[in-house]
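J.: any chance you can model this:
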Amino acid sequence: MISRYKQSKIGFKKTERLGIALCLLSFCSIAQNPILKLGKKDFMYAADPAAEVYNGKVYVYCSHDQDDAVSYSTMQDYLVLESDDMIHWKNHGVVLKPREYNWAQGQMNAPDVAYKDGWYYFYFPYDKTHIGVSKSRSPIGPWEEAVTDKITSIFDPTVFIDDDGQAYIYGSDNKINIGDKGRHIMGAKLKDNMIELDGPWMRLSESPVSEAVYCFKRNGIYYFMGRKGWKTGYWMADAPLPTQPYAQFKGYITREQQEAPVHMSAIEFKNQWYFFYQRGDVNQGDFHRRSACFEKMVFNPDGTIVPITYTLD
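T.: The predicted model follows:
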């Protein structure tokens, strides 16, 4: 089944190449990067953007780099950005402070949010590898404890809910011994309560992945993204837990350009796909003071992703 992802030997037709070129030209007119801008009253450093679509609006859940940060150890809370048109954004500011839970201490890295059965579940790492969960009836909170301790250990958690309602959690075993020795994309089922694993962790990739794992689905194809070295790579599969064979590495999301450590997400909103990421070379930032950005995503006829070029206003 994986063979359906391979590009035809005859290449793309001229009309297809032209269409892709026109889509690429349209990137600059859509993205308004970074989303939050230094000097504006709502400015905050917003990293690790996890974008979701709820009730016709885009919500971007971000970790929070402090204005004077010189390391990641000062990351302690989370922000939410909201838009209904991808142009005008509302910063709800800090909406969750996990350190208020006596069991959740340490730095608060990349989060993710998933919705099921009337509840929004906010997944966050603490102490780098322990995963905590809060929940709310609203996508912006207020949030309450969904657990009283870690639910599992994984590096950079992300949660995906399939069309049949089954929830999965993914991450990297970079800093945790839960599978084969090395660094891989790891995945597991979640129980209906969204806070317990329903089976063991499973290795899903052959090639190494250090962090920033993310999963989405388009046209029946499951996409996995993650950091390979300094680049954002992606894999394709025909199942949410591909083990025989593993998800197939397809290349890099971005064009040939240097990246800072990057966390990404992807959504479809009003019939257009968008890629969210972070960068530290804007807003007078650096590795520890990062800003959320986004670009349009374009797919080739075989489902592979047209490499993205970062843009700024």
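
J.: can we go C-alpha only for contacts and neighbour counts from here?
T.: OK.

J.: ok, Lys135 to Trp119 distance?
T.: Distance check for Lys135 against Trp119: by CA to CA, to the nearest Å, it reads 6 Å.

J.: ok, now which ones touch Val60?
T.: Pro49, Ala50, Ala51, Glu52, Val80, Leu81, Glu82 (CA atoms under 8 Å, 6 or more residues apart in numbering).

J.: so which strand or helix has the fifth one?
T.: Think Val80. strand 78-83 (DSSP states H and E).

J.: what's that strand packed up against?
T.: strand 57-65, strand 90-96 (3 or more CA pairs under 8 Å, 6 or more residues apart in numbering; DSSP states H and E).

J.: which parts of the last one are buried?
T.: Residues of strand 90-96 classed as buried by neighbour count (16 or more other CA atoms under 10 Å): Asn91, Gly93, Val94, Leu96.

J.: correct me, but the second one touches Val80?
T.: Yes: between Gly93 and Val80 there is a contact at 6.3 Å, judged by CA atoms under 8 Å.

J.: from the chain's centroid, how far away is the longest helix anywhere in the chain?
T.: Identified as the longest helix of the chain according to DSSP state H is helix 14-25. Offset of helix 14-25 from its chain centre (CA atoms, centre = their mean, to the nearest Å): 27 Å.

J.: can you name the next helix or strand after that helix?
T.: helix 27-30.

J.: show me the contact partners of that next one.
T.: By CA under 8 Å, 6+ apart, helix 27-30 touches Ile87, Glu295, Lys296, Thr311, Leu312, Asp313.

J.: and that helix, what's buried?
T.: Quick answer for helix 27-30 (16+ other CA under 10 Å): Phe27, Cys28.

J.: sorry, back to before: just the contacts of helix 27-30: which are in helices?
T.: Among these, no member falls in helices (DSSP H).

J.: which of these lies closest to Leu18?
T.: Among the contacts of helix 27-30, Lys296 lies closest to Leu18 (CA to CA), at 16.8 Å.

J.: could you also give me the structure for this next sequence, so I can compare it with the first?
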Amino acid sequence: MRVQLNQASGKVPPNGNPLVAHRYGADPYALVFGDRVYLYMTNDALEHDENGTVKENTYSSINKIAVISSSDLVNWTDHGEIKVAGPHGEAKWATQSWAPAAVHKVIGGKDKFFLYFANNASGIGVLSSDSPVGPWIDPIGEALILRSTPGVEEVTWLFDPAVLVDDDGNGYIYFGGGVPEGEYAEPGTARMMRLGEDMISVTGTAEVIPAPFMFEDAGIHKHGGVYYFTYCSNFYDGERPEGSPPAGEIAYMTSSHPMGPWTYQGTILRNPGHFFGVSGNNHHAIFQFNDSWYIAYHAQTLSKAQGIANGYRSTHLNLLFHNGDGSIRDVEADYKGVEQIRCLNPYESVQAVTIGWSAGIQTEGKADTAERRVTGIGNGDWIGLSGVDFGEKGAAAFIAAVVSLEGGSIELHLDDPAGPLIGELSVPAANGPEIQGEWKTAVSGAEGVHDLYLVFTGTNDAELFELISWQFTE
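T.: This is a model prediction of the structure:
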């Protein structure tokens, strides 16, 4: 190997957590559609002081929601950010977009997608789309839920939505949080409400969910005919009655009906500090994908690895198990994550922003197009893909759609960034304006299932090229 490889940070092979290492993403919410799971996340982004030093995350400037998706739960495609709030967002009445919740419903015979979000802690808005990745519109031009909504006047924090479309097609929204002064044990700030048939209106009066030590982070799922309301407990450091949820843990309640009554059961996920050595708020989403159940949650593992764990969070994934009696087992959060559930097919065009592991790279969307590229590519950077199935016959050639800048090479290695070399694609320098094209090279020695590493090399410190997509031929 003639190049000094840059090191992975945060997500290190073969681990699956955090899900990506080139961006942050907090407050995950899952939407399963077709053969993919889409995760919508608060778009945490670094804030700096006047000296350029990274400061504590204030959340005050977050007005976008990030989206990633996967069909195998290890390699994730970066769909970029949804511009939600502010003058450049779809919901121009809003100033922030936190803690999204997404859901799919067939209306009038057509697939419709709805994205709910918190405008800081003052209200909840909704966007709609015909696709899980947009484009999105604001269908009502104002908040869906405000303090003028019946039943929410006393909610301290009007945020953190979760949404359920039940088997009969009826929709429900769950939200709220905060602790009125001194009311730690019984805050009374969790709410549930019926959604209209159109999913962009609410009906009736919001009702209280009596969640013990409620703090934030509503969650909802249904399993075996039982409804599970999940939430994060508050950080009260005084004495708690026996059977109460400890501080900063994900707790759950159960019911036989989506609007309760609810019975408190216990906690299922300890605070991230217990598992990763860096504490903070605890936010989750529970979902079924194929025949298994998963819990997505966030922790400051990537920012910790970068030495800047100042409230910048990353999404993780682990298995979740329901017991025969309807209870939920304690979740063991870890860096390992979940098993890859299907192999990646290299003989179909793969978006370059589909990433298992990475070092040094970034991703960037291009104006007026849905295209997203891998950018910031320098000498020694790389992308890794997990579980690529080249088949018995094996690969004969590699083709990449590239925007050339300074030019360089893409080395193709198996199982490790410094593993066996199966091919090398030369990308010529642009020598002026950028050049976009497809380049092809022969490949040998790629048969069966392997991890694949695209290692980028060049002769100087400039950006070498931008990668759009790639695929192999047999």
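
J.: before we move on, back to that, turn the contacts of Val60 of structure 1 into a markdown table, including distance to Gly220 of structure 1 and neighbour count.
T.: Compiled in a markdown table, the contacts of Val60 of structure 1 are given as follows (distance: CA to CA, whole Å; neighbours: other CA atoms under 10 Å):
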| residue | distance to Gly220 of structure 1 | neighbour count |
| --- | --- | --- |
| Pro49 | 24 | 30 |
| Ala50 | 22 | 25 |
| Ala51 | 20 | 26 |
| Glu52 | 19 | 21 |
| Val80 | 29 | 24 |
| Leu81 | 29 | 22 |
| Glu82 | 28 | 21 |
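
J.: for Val84 of structure 2, grab the count of nearby residues.
T.: Residues lying near Val84 of structure 2 (other CA atoms under 10 Å) number 30.

J.: picking that back up, the strand holding Val80 of structure 1 vs structure 2, average distance?
T.: Compared with structure 2 after fitting, strand 78-83 of structure 1 deviates on average by 0.6 Å (mean CA distance after the TM-score superposition for structure 1).

J.: so where is that strand in structure 2?
T.: Counting by TM-score structural alignment, strand 78-83 of structure 1 lines up with residues 65-70 of structure 2.

J.: now what about that stretch, what contacts it?
T.: Contacts for stretch 65-70 of structure 2 (CA under 8 Å, 6+ apart): 25, 36-43, 76-84, 97-98, 100, 133.

J.: one more time with 7 Å
T.: If you take CA atoms under 7 Å, 6 or more residues apart in numbering as the criterion, stretch 65-70 of structure 2 is touched by 25, 36-43, 76-84, 97.

J.: same thing with stretch 153-168 of structure 1?
T.: With CA under 7 Å, 6+ apart, stretch 153-168 of structure 1 has contacts from 110, 112, 114, 125, 128-131, 169-176, 187-190, 211-216.

J.: which residues touch His298 of structure 2?
T.: Here His298 of structure 2 is in contact with Ala26, Asp27, Asn282, His283, Arg313, Ser314, Thr315, His316 (criterion: CA under 7 Å, 6+ apart).

J.: 6 Å instead?
T.: Ala26, Arg313, Ser314, Thr315, His316 (CA atoms under 6 Å, 6 or more residues apart in numbering).

J.: for the spatially closest residue to Ser73 of structure 1 that is not a sequence neighbour, give its distance to Gly303 of structure 1.
T.: Nearest residue to Ser73 of structure 1, sequence neighbours excluded (CA to CA, 6 or more residues apart in numbering): Gln107, at 5.2 Å. Gln107 of structure 1 is 37 Å from Gly303 of structure 1, where distance means CA to CA.

J.: just the strands in the stretch 151-300 of structure 1 please.
T.: 152-153, 155-161, 167-172, 185-189, 202-203, 211-218, 221-228, 231-237, 248-252, 265-269, 272-279, 291-297 (DSSP state E, counting those that start in this stretch).

J.: how about the stretch 351-474 of structure 2?
T.: 354-355, 357-359, 362-365, 372-375, 382-389, 397-404, 408-414, 421-427, 435-442, 449-457, 465-473.

J.: dump those to JSON lines, plus distance to Ile62 of structure 2 and mean neighbour count.
T.: Shown next, in JSON lines, are the strands of the stretch 351-474 of structure 2 (distance: least, CA to CA, whole Å; neighbours: other CA atoms under 10 Å):
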{"stretch": "strand 354-355", "distance to Ile62 of structure 2": "24", "mean neighbour count": "23"}
{"stretch": "strand 357-359", "distance to Ile62 of structure 2": "25", "mean neighbour count": "26"}
{"stretch": "strand 362-365", "distance to Ile62 of structure 2": "18", "mean neighbour count": "17"}
{"stretch": "strand 372-375", "distance to Ile62 of structure 2": "21", "mean neighbour count": "23"}
{"stretch": "strand 382-389", "distance to Ile62 of structure 2": "28", "mean neighbour count": "23"}
{"stretch": "strand 397-404", "distance to Ile62 of structure 2": "30", "mean neighbour count": "21"}
{"stretch": "strand 408-414", "distance to Ile62 of structure 2": "35", "mean neighbour count": "21"}
{"stretch": "strand 421-427", "distance to Ile62 of structure 2": "37", "mean neighbour count": "19"}
{"stretch": "strand 435-442", "distance to Ile62 of structure 2": "33", "mean neighbour count": "15"}
{"stretch": "strand 449-457", "distance to Ile62 of structure 2": "32", "mean neighbour count": "23"}
{"stretch": "strand 465-473", "distance to Ile62 of structure 2": "27", "mean neighbour count": "22"}
